[in-house]
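# What follows is a predicted structure for the sequence shown.
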Amino acid sequence: MRVCLSCSFSLGSQLVKMSRKFFVGGNWKMNGDKKSIEEIVKFLTCGPLDPNVEVVVGVPAIYLEYTKSKLPGNVAASAQNAYKEPKGAFTGEISPCQIKDVGVNWVILGHSERRNVFGESDELVADKVGHALEVGLFVIACIGEKLEEREAGKTEEVVFRQIEAISKKVCDWSKVVVAYEPVWAIGTGKTATPQQAQEVHCKLRNWFKTKLGDCAAQKIRIIYGGSVTGENSKDLAKEKDIDGFLVGGASLKPEFVDIVNSNKQTC
């Protein structure tokens, strides 16, 4: 019996990917009010959402408890940010303890807007990740390069530096989803091609393999964020090292359902 080696390799890669539960996060950013949240909850409830996908939506802090009370059981709420301390004189910040106290178990940390608009350093992001994990939250940890860094050939240097800082604060990677979000493709309408995104995801997984070993590296979920839409999500989802998405503007629209369902592939 003749065996097609390329088919066998493809099947093996697919099986490895299937061992990592597909993850789709929606980041609402500073958008929404009670009326629009009701509309979002309606299309999430109607779905239908692929039951094999973990779905989490990042909600403005002021609406976290309200949204959690409205979401269907197959969708979790997430905070969009948290500080590195449990309490104190930090006006305007929220702590992981407060997030837990309202029954929310996820937080997005290190998003490009936190880094590049609000000036958060690699070290601060790492400290925030470490504290959130200590408190018991699950973390979506974001990394990614700016356009000038990509054009200068510094993509690997930047993302490896960012993930290195975070890794020093992580003991259990099952509690962390890594989101690669090229800054040049966020809110610009530009999207990395599936091949460009896969290239960075593959290099990140190889970085984890070097640091943690192959077994651990194959379990870590690395998702893509950067102008993901219902139109491009299926092609992105086919790549073997892309384990889901962190979605911005499209998570406010019904097409988010299509993105959640984009991993339904036929052989």
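Structure received. Owing to the predicted nature of the structure, the values given are computational and were not obtained by experimental measurement.
# From here on, just use CA atoms for contacts and neighbour counts.
Noted.
# Would you mark the buried spots in the longest helix belonging to the chain?
The single longest helix within the chain, with elements called by DSSP state H, is helix 194-212. By neighbour count on 16 or more other Cα atoms under 10 Å, the buried set for helix 194-212 is 194, 197-198, 200-202, 204-208.
# Included below, for side-by-side comparison, is a second structure:
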Amino acid sequence: MRRKMAAGNWKMNGLQSNLAELKALAQEFGNADCDILICPPATLIHSAASTTADAVDIGGQDCHQSETGAHTGDISAQMLKDAGATHVILGHSERREDHDESDHDVRHKAVAAIHAGLKTVICCGETLEEREANNTLDIIGGQLAGSIPDTVTGENLIVAYEPIWAIGTGKVPTLDQIGEVHDFIRARLERRFGEGVGRSTRILYGGSVKPGNAADIFGVSNVDGALVGGASLKAEDFGQIITALAAS
């Protein structure tokens, strides 16, 4: 059985004072019937890991593909691990768009992250134009093939489907659309890696997940949890999503 996961991406939000939200989350949901992951900005990783005391996993939002080197401003996977992270998000659409990251870049970062002992949350998703042109599955298939390295296992790989047009917009695909993509991802993983890896890899949905729609989304085929943006910044809001996931 795949263990469900509620993951929160704080993006470029959060100061030391915001760790109170994380502490409240850990205290109330530390024994929840699902895994909880929070990916704060890099400046908070060490403090966040110390605050949660293993009740909540802490992850990075990106890493460099090299272990060390002259890469001013970048952070290696080993540095994330050393700071207390257990996971890292890779290939988020905002990284792909704002920093021109390619599938090739994401794959090499994933190799580095796995080598450092981190679990990878690899993101994929289509634009509104691609959705309207009925190219969604072709786009997702290409991203999966190009971004995921051959060395993954069901333990170190988590896939997050995030339709770009739904991130932070309040727009959400229909449940049938979400199910179609998640079923497709599962089938692709099984075909490439075999049933063992394919069936044990968790597939999260992300894109305007809120307390009001979480339960319906978690009832969709092959949705093993969520990667949540803004709603993960407040323990009260994220807690409702965790409760919905644990009950699904």
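Structure's in. What do you need? None of the values given here were measured: they were computed from a predicted structure.
# Quantify their similarity with the TM-score.
Here the TM-score for the pair of chains, by TM-score structural alignment, normalised by the length of the second structure, is 0.94; 247 aligned residues with a Cα RMSD of 1.5 Å.
# Contacts for stretch 50-57 of the second structure, please.
For stretch 50-57 of the second structure, the external contacting residues (Cα atoms under 8 Å, 6 or more residues apart in numbering) are 19, 22-23, 26-27, 29-31, 35-38, 49, 84-87.
# now the end-to-end length of that stretch.
This stretch, stretch 50-57 of the second structure, spans 11 Å end to end (Cα to Cα, to the nearest Å).
# Test my guess that Ser76 of the second structure contacts Gly69.
No. Taking Cα atoms under 8 Å as the definition, Ser76 of the second structure is not a contact partner of Gly69, at 9.3 Å.
# between these two, who's got more neighbours?
More crowded of Ser76 of the second structure and Gly69, by other Cα atoms under 10 Å: Ser76, with 21 against 9.
# For the second structure, which residue occupies the most central location?
Val121 (4.4 Å; Cα atoms, centre = their mean).
# In terms of helices and strands, where is that residue?
Counting by DSSP states H and E, the element that carries Val121 of the second structure is strand 119-124.
# Which residues outside that strand are in contact with it?
So strand 119-124 of the second structure is contacted by 86-93, 106, 110, 113-114, 140, 143-144, 147-148, 155-163 (Cα under 8 Å, 6+ apart).
# Tell me the residues of the first structure aligned with it.
In the comparison with the first structure, strand 119-124 of the second structure aligns to the range 138-143 (TM-score structural alignment).
# How about stretch 64-78 of the second structure?
On the first structure, the counterpart of stretch 64-78 of the second structure by TM-score structural alignment is residues 83-97.
# tell me the contacts of the equivalent of Phe23 of the first structure over in the second structure?
Alignment note (TM-score structural alignment): Phe23 of the first structure maps to Met5 of the second structure. For Met5 of the second structure, the contact set (Cα under 8 Å, 6+ apart) comprises 34-37, 202, 204, 224-226, 245.
# mind listing which of those are in strands?
35-37, 202, 204, 225-226 (DSSP state E).
# before we move on, back to that, now the contacts of strand 119-124 of the second structure: which count as buried?
86-93, 106, 110, 113-114, 140, 143-144, 147-148, 156-163.
# Filter those residues down to the ones in strands?
87-90, 157-161.
# Residue in the first structure paired with Gly206 of the second structure?
That one, Gly206 of the second structure, aligns with Gly225 by TM-score structural alignment.
# Quick check: its match touching Leu246?
Yes. Taking Cα under 8 Å as the definition, Gly225 of the first structure is a contact partner of Leu246 at 4.6 Å.
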